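**Q** have a look at this prediction, sequence included:
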Amino acid sequence: MKPILDENQPIFRQIAEIIMNDIVEGNLKEGDQVPSENELSNFYNINRATVRKGLQSLVDQDFIYKKRGLGMFVKEGAYLKIIQMRQKQYRSDYILPLIEEGKRLGMDLETIIQLIKMEEENID
């Protein structure tokens, strides 16, 4: 199923996120060829220059590389780099604010952990 692009975020960033998600989820493995600019622009019905900007951001972050005349490929180590980057982001976006809000509400760390464990049991 084709992900729906969000009008509130730059499309080139969303294209980069989609490719990174494919790497993390194992749909694109190290050494695999990334869909071409034409394929992505046709699939999402967006400007090829926008796709190029998204792919270039992945090149700049060292997740993919260009082979002249052949296309773009997932770089060795990209999976681990993306996971590490996202774990840092997860910590700053979710974990630290969770702990800070818990403390504002008078909770200690053990109480916060217990609440998380209770919610995890509800998810399963």
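**A** Structure received. The model shown is predicted, which means the values in this text are computed figures rather than measured ones.

**Q** alpha carbons only for contacts and neighbour counts from here, please
**A** Will do.

**Q** neighbours of Arg86, just the number please.
**A** Other residues lying near Arg86 total 13 when counted by other Cα atoms under 10 Å.

**Q** take the one below as the second:
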Amino acid sequence: MDDGRPLFQQIAEQIEDSVIDGSLEEETRAPSTNELAAFHRINPATAANGINKLVTEGTLYKRRGVGMFVATGARERLLERRRTEFGEKFIAPLLAEAHRLGMDADDLKKMIEVWRDDA
């Protein structure tokens, strides 16, 4: 874990990834702050910041005395947010560059097909 972003953000994203891929299902217990801190060998306060970020966003919620759990609907909300971010980060610049190159949607579709076949 060290891609230049703060560790608490990386922790939050790792949990989000687990919710999205289904390895952490809705209404199941999420790893505790201490479990995350021990696993990643980080300060528990840093792990708590990642967890708190997810609580604020509505991805996790606390059951008093039991721990943190994945909220109902969290997966769909995360997918929607990530799709929007994907569009902003990748699709919008792709379309802008295609426009500069005089390409239309059919040209892009053909190009995607070629690159997909090569992958």
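**A** Noted; the coordinates are in hand. For clarity, every value in this text was computed on a predicted model and none was experimentally measured.

**Q** just give the TM-score of the two.
**A** Remark: TM-score between the superposed chains equals 0.96 [TM-score structural alignment, normalised by the length of the second structure]; 119 aligned residues with a Cα RMSD of 0.9 Å.

**Q** all strands for the first structure, in order.
**A** Secondary structure of the first structure by DSSP state E: the strands cover 64-67, 71-74.

**Q** Arg116 of the second structure -> the first structure?
**A** The alignment partner of Arg116 of the second structure in the first structure, by TM-score structural alignment, is Glu120.

**Q** oops, could you answer that again for Gln10 of the second structure instead?
**A** Per TM-score structural alignment, Gln10 of the second structure is aligned with Gln14.

**Q** burial count for Leu55 of the first structure?
**A** 27.

**Q** got the contact list for it?
**A** Phe12, Ile15, Ala16 (Cα atoms under 8 Å, 6 or more residues apart in numbering).

**Q** just the buried ones from these?
**A** With neighbours counted using 16 or more other Cα atoms under 10 Å, those contain these buried positions: Phe12, Ile15, Ala16.

**Q** which of these fall within helices?
**A** Counting by DSSP state H, those place Phe12, Ile15, Ala16 in helices.

**Q** how close does the first one sit to Glu121 of the first structure?
**A** What that stands for is Phe12 of the first structure. Computed as Cα to Cα, to the nearest Å, the Phe12 of the first structure to Glu121 of the first structure distance reads 38 Å.

**Q** where do the helices sit along the second structure?
**A** Using DSSP H, helices in the second structure cover 7-20, 33-40, 44-56, 74-86, 92-100, 105-118.

**Q** which bit of the first structure covers the second one?
**A** Aligning helix 33-40 of the second structure against the first structure (TM-score structural alignment) gives residues 37-44.

**Q** tell me roughly how far that stretch lies from the second structure on average.
**A** Stretch 37-44 of the first structure differs from its equivalent in the second structure by a mean of 0.4 Å after superposition (mean Cα distance after the TM-score superposition for the first structure).
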